[in-house]
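Asks: need the 3D shape of this:
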Amino acid sequence: MPWPEPMTPVRMRRVAVVVPRTALRDALVRIAEAGCVELDRAPDAAPGPAAQRLRGLRGRAGPATPENGDTAVLAATAPDLDRLAQRDDRGMLAGEAQLEERAGSAVRRGEVAALAGWCPAAEMPRVAGRLAAAGGALVPLPTPRGTDPPTLLRQTGRVSFTPLVTTYGTPRYADLDPSWPAGLAYVAMFGIMFGDVGHGALLLLGAVALRLGRPRRLVQLRRLWPFLAGAGLASMLAGAAYGEFFGPTGLLPVLWLAPLESPARLLTAAVVLGAGLLALAHAAGAVNRVREDGWAAGLYAASGCAGLLFYLGLALAAAGLVPHSPVPWAGGAALAASGLALLASGLFRASAGGGAGLAETVVRLFDVVVRAGTNTLSFARLAAFGLTHAALADLVWRGTAALAGRGAGGVAGAVVLFVVGTAVSLGLEALVAGVQALRLAFYEIFSRLFETEGRPFRPWHVPAAERAEALLRR
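Replies: I've put the predicted structure just below:
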C-alpha cells in the first residue's frame, strides 16, 4: 500500500559494503564520518587490541567497548595503540575499538572484504561516492525475508514532533509516521486545558528563549521548543475563545464560551473532540495492521478494520440518541455489531477453540467494549482541567482586583498577588496540562496506532580526530 513519503518512515535499503581488504580501514573511516550507515556486527565478538587497552584505562570492571563511555574519534591512518594508552587518549582508543568491532564482522574472500547493513535510500549515492574514493562499492541487497528494516522517523526542517513518538516507542518500519498529527493533537489538547492568551504568550516567549539556547542549563532540551511553542499558540487560541487574558479580566470578549459559566458545553466539546481523535487513531491503526501483516490480519484486529467499524458504529449510535439529531442510531448500532462480529471471529480463530476459546473471546470482546467507552470519556479531563485552570486564574484575578481598591498598600499587595499567583498557576497548570495531554496521546491514541515495537535505526557515526596526524603510527 503506497503512501506519500512524509507519512511514512525514511525508506531504508539493505546494502553491502564491498572493498579491497587492504582498503577496509579507509572505507570504515569514511562510513563512520558519513554517519548514515548501520553496519551489522558479529555477536559476542572478542575485544580487539584497542578495546583491551581501553578497558585497562577504565578499570577491569568497566565496559570493553566505547558505546557506553568516552566520545569516540577516528584517525585516517591506524595510530599507535600503545602510545594512545600512554597518553590516556580514551577518545581515540574508543574510536579504534569501534572500528575493530566492525572490521571483525567483515566477511573476507580472497582480496575482498564485505559488510552488510542498512542505509537510507536517499543517502546511498553520497555513501557510494565516499566508498568509491577508497576503491569500494555500495551494493543494494534484497531485504531478508521476515526481517523488518530499522525505523528512522523523518526530521522535517527545524520543527519536528518526532520526540513525542520516540518517547513512547519505535514504530515498526511498515507503520505510518504519526509525528505531525500526534504533535498537533498534543498541543491542541494542551491548549484546551490551558486556555489563556496571557499565559499562552508567556509559554511562547519561553519557546523562543529555548530555541535560542537560553538558559544555557536547559540547552539539552532545545529540541523540545516546538512543543512549547505549539502549546503556547494553542493556549492563546483557546484563551481567545474563552475570553481569558490572565484570567477573566474583561480585556477580551468571549468568542465561544466562558468555561466557568458553561461547563457542560465545554465537557461535551471535549468528549466529542476525543471521539474524533480516537476515530482517526482507529483509522490509522487499521492502515498499520494492513501494512504490517496484510488484509487477512488487519481485517479482524481490535486495532484494525474490525475495531474501526465498531467504534464508528458506536459513535453514530450515540449521536443518534441525542435529541433532534438526524443521525439514525439503528444504522450505527448495525455497523457496531458488524465490527464486533468480525472481531469475535478473529479472536476465536486465534484462540484454542472450544469452550475455553469461546470464553476467552467473550471476555476480550467485553474488554474492547468497555475500553471504547472509558477511553472516550477519558477526554472529559480536557474540560475538567480547563475548568481548574480557569478557576485558579479567576481566583487570582478576584484577589488582585479586591486588593487594588484599598489604597497604595493594597495596590502593592495586588501586584505581588498577581505576580506570585500567576507564576504558581502558570507552573502548576502547565505541568498538569502537559502530563495529561501526554497521557491521552500515549494511552488513548498511540495504543491504537501501535501493537508491536520496531527497531530504531542506529547509524555508526564517529567524527575525524582533530589531532590525528600527531598520533599516527611512526
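Asks: C-alpha only now, for contacts and for neighbours.
Replies: OK.
Asks: mind checking how far whichever strand or helix holds Gly410 is from the chain centre?
Replies: Here Gly410, judged by DSSP states H and E, is contained in helix 407-439. Computed by CA atoms, centre = their mean, to the nearest Å, the chain-centroid distance of helix 407-439 equals 30 Å.
Asks: one more, so I can put them side by side:
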Amino acid sequence: MITPTESRREALTEVARSAAVELDLPYTPGNGPEELDRAAEAAVENGPVSGLVGWTPARRLRELQGTLAPLGAGVVPLKTPRGVQPPTLLTGNEKRSRQAPRLSRLLVDTYTTVPYADLDPARLAGLAYVVMFGMMFGDAGQGLLLVLFGLLMRSGLVPALRRFQRTWLFIFGAGMAAVFFGILYGEFFGPTHVIPVLWLEPVENPIPLLIAALIFGAVLLAGAYTVGTINRVREGGWGYALYARSGLAGAMLFLAVGLLAGGLLAGIPAMVIAAAVLAGLALVLIFIGLFVEAGGGATGGVQASVELVDTVIQLGSNLVSFTRLAAFGLTHAALMSIVWQGTTALWHPDWRAVLAVLVFLIGNAITFALEGLVAGIQALRLEYYELFSRVFTDEGRPFKPWSPELPESGADSGPSPEPPAVSHPERQTP
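Replies: This is a model prediction of the structure:
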C-alpha cells in the first residue's frame, strides 16, 4: 500500500475495517486504536509516501483498491519472494465462517494447515472417513440411529445440540455408511434376520472381509499417492516429485507392490518381472532423493539407506494397517451376535421377556457407544498416519487478516476462521 504520510492512519483504518489484508508487521498485532499508530510507525517511508507489505486475496484486490483510492493510497502487486510461502486462505461464506467449521475441514486442519501450493483434500478426507467408519460400524439399525441423530441436530429442535449443528451432515453421512454396510452384512441391531445378507456375514466369512479391507485400503493409498504427487509437483516441480517418497517414486513402488500381488495371485510371470523392475527403479529414485536430503557423503549414504528400508517397511505396514477395517467390523458383528444370542435365550412369553428386552437394549447401547468410539478413533488414525502422511510433507500457515478492534466501527469482525475450500492470496504491497 503506497499512501501519503499524512493520510496513513486513515488508510490503515480502512484496511482494518476491510479485514482483507494480512500485514507483515515486526510485532504481534494487538487490539484497539493504538494498533493503528503502531502499524503506522512500522511503515517504510520514502519522501512523501510510505508503504507496508502484506498479503491480500486476489479476489479482494479490486475491492481493496477501490477502498484506498479515495484516500490517495494505492496497491502495488509484487512477485512472491523466493523461499517465502504465502499464507493459505481457507475461504467460504463469511456468515458461515463465524460458526463452527465443517468437521471435514477440521479433519485436515487438526493435522496441518494446507500449504499454499497444495491441493486441499478436506472433502475427500471427510468422504473417506465416513466410509471407513461405516465399514467398521456396519449395522443398519444402529446406523439409522446415527442418521436420525444427524437429522435431529440439523433441525435445531434441541437447544443443547445447536452448537454442533454444522456437523449434522457428517454424522448423517457416517450413519448412512453404517446402514449401507449393515445391509451388506445382514445386520440390523445384530444378526436378527430382519434383513437378508446381501454380501457376507462378518463372523462367518472373516477372510473375504479381510481381503475387501485390504483392497479398499489399497484404493485409498493410491488416492493419497496421487494427491501427494500433485502436491510435490506444485511444491517443487517434476524433478522434486520424481524422487519423493510421497511423489512419483513412492507411487511407483506402491504400483510395483500391486503388480507383484496381482502377478502372484494370477500366476502371470510377466507381471512379477515388471513389478521387480519397477520396484528397483523406484527404490533407486527414492534413495537418490533421500541421499540428497541427507547432504550426501558417507553419513548421508548411511542415513539414506536406513530411511530406504524404513520406507519399504512403512509401505507394507500401512497397507496391512487397513485390515483393522475388517477386524473392528468383525468385532462389532461378534458383540451384536452375543447380544442377540442372549436375547433369544431369555425370550419366553412370560416375565422373562422383560429380561430379554433389557439385555437387547442394554447390549445395543453398550455396543453402540463402545464401537462408535472405537470406529471413530480408528478411522481417524488411518486418515492421519496412512493417508495424510503421503499427502502433506510441509505445513502451511493460515491467512490472518489484520483487523484490530476499533470502537468506532462497532461490530467489525475479525479474521474468518476455517471455511471449506482453499484459495491462493497474491502477494501485495498495501
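Asks: the helix holding Gly410 of the first structure packs against which elements?
Replies: Counting by 3 or more CA pairs under 8 Å, 6 or more residues apart in numbering; DSSP states H and E, the packing neighbours recorded for helix 407-439 of the first structure are helix 179-193, helix 380-404.
Asks: just the angle for that helix relative to helix 179-193, thanks.
Replies: Helix 407-439 of the first structure runs at 140 degrees relative to helix 179-193, counting by axes from the mean of the first three to the mean of the last three CA atoms, to 10 degrees.
Asks: could you give the angle of helix 407-439 of the first structure to helix 380-404?
Replies: For helix 407-439 of the first structure against helix 380-404, the angle by the same axes, to 10 degrees is 170 degrees.
Asks: pull out the buried positions in helix 407-439 of the first structure.
Replies: 410-411, 413-415, 417-418, 421-422, 425-426, 429-430, 432-434, 436-438 (16 or more other CA atoms under 10 Å).
Asks: which helix or strand contains the counterpart of His199 of the first structure in the second structure?
Replies: Using TM-score structural alignment, the partner of His199 of the first structure in the second structure is Gln142. Here Gln142 of the second structure sits within helix 140-155, counting by DSSP H and E.
Asks: what's the average distance of that helix to the first structure?
Replies: Here helix 140-155 of the second structure, set against the first structure after superposition, deviates by a mean of 2.3 Å using mean CA distance after the TM-score superposition for the first structure.
Asks: got the buried residues for that helix?
Replies: 140-154.
Asks: which residue is nearest the middle of the second structure?
Replies: Centre of the second structure computed as the mean C-alpha position; nearest residue by CA atoms, centre = their mean is Val108, 2.8 Å away.
Asks: that one corresponds to which position in the first structure?
Replies: Aligned partner of Val108 of the second structure by TM-score structural alignment: Val165.
Asks: doesn't that match lie inside a helix?
Replies: Yes: under DSSP: H, G, I helix; E, B strand; the rest coil, Val165 of the first structure sits within a helix.
Asks: which residue is the nearest non-sequential neighbour of it?
Replies: Ser179 (6.1 Å; CA to CA, 6 or more residues apart in numbering).
Asks: so how far is Leu103 of the second structure from the counterpart of that neighbour in the second structure?
Replies: Correspondence of Ser179 of the first structure to the second structure, assessed by TM-score structural alignment: Ala122. Separation of Ala122 of the second structure from Leu103 of the second structure (CA to CA, to the nearest Å) stands at 9 Å.
Asks: ok, now Ile362 of the second structure?
Replies: Taking CA to CA, one finds Ile362 of the second structure at 30 Å from Leu103 of the second structure.
Asks: cool, and Ala224 of the second structure?
Replies: 20 Å.
Asks: more neighbours: which of the two?
Replies: Applying other CA atoms under 10 Å to Ala224 of the second structure and Leu103 shows that Ala224 carries more neighbours, namely 25 against 20.
Asks: the first structure: which residue goes with the more buried one?
Replies: Aligned partner of Ala224 of the second structure by TM-score structural alignment: Ala281.
Asks: repeat that for Glu395 of the second structure.
Replies: Match for Glu395 of the second structure (TM-score structural alignment): Glu453.
Asks: go ahead and confirm that match touches Ala174.
Replies: No: using CA atoms under 8 Å, Glu453 of the first structure is not in contact with Ala174; the gap is 10.9 Å.
Asks: those two: which is more packed in?
Replies: Applying other CA under 10 Å to Glu453 of the first structure and Ala174 shows that Ala174 carries more neighbours, namely 22 against 13.
Asks: secondary structure class of that one, three-state.
Replies: coil.
Asks: thought it was touching Asn288?
Replies: Yes: counting by CA under 8 Å, Asn288 is a contact partner of Ala174 of the first structure at 7.0 Å.
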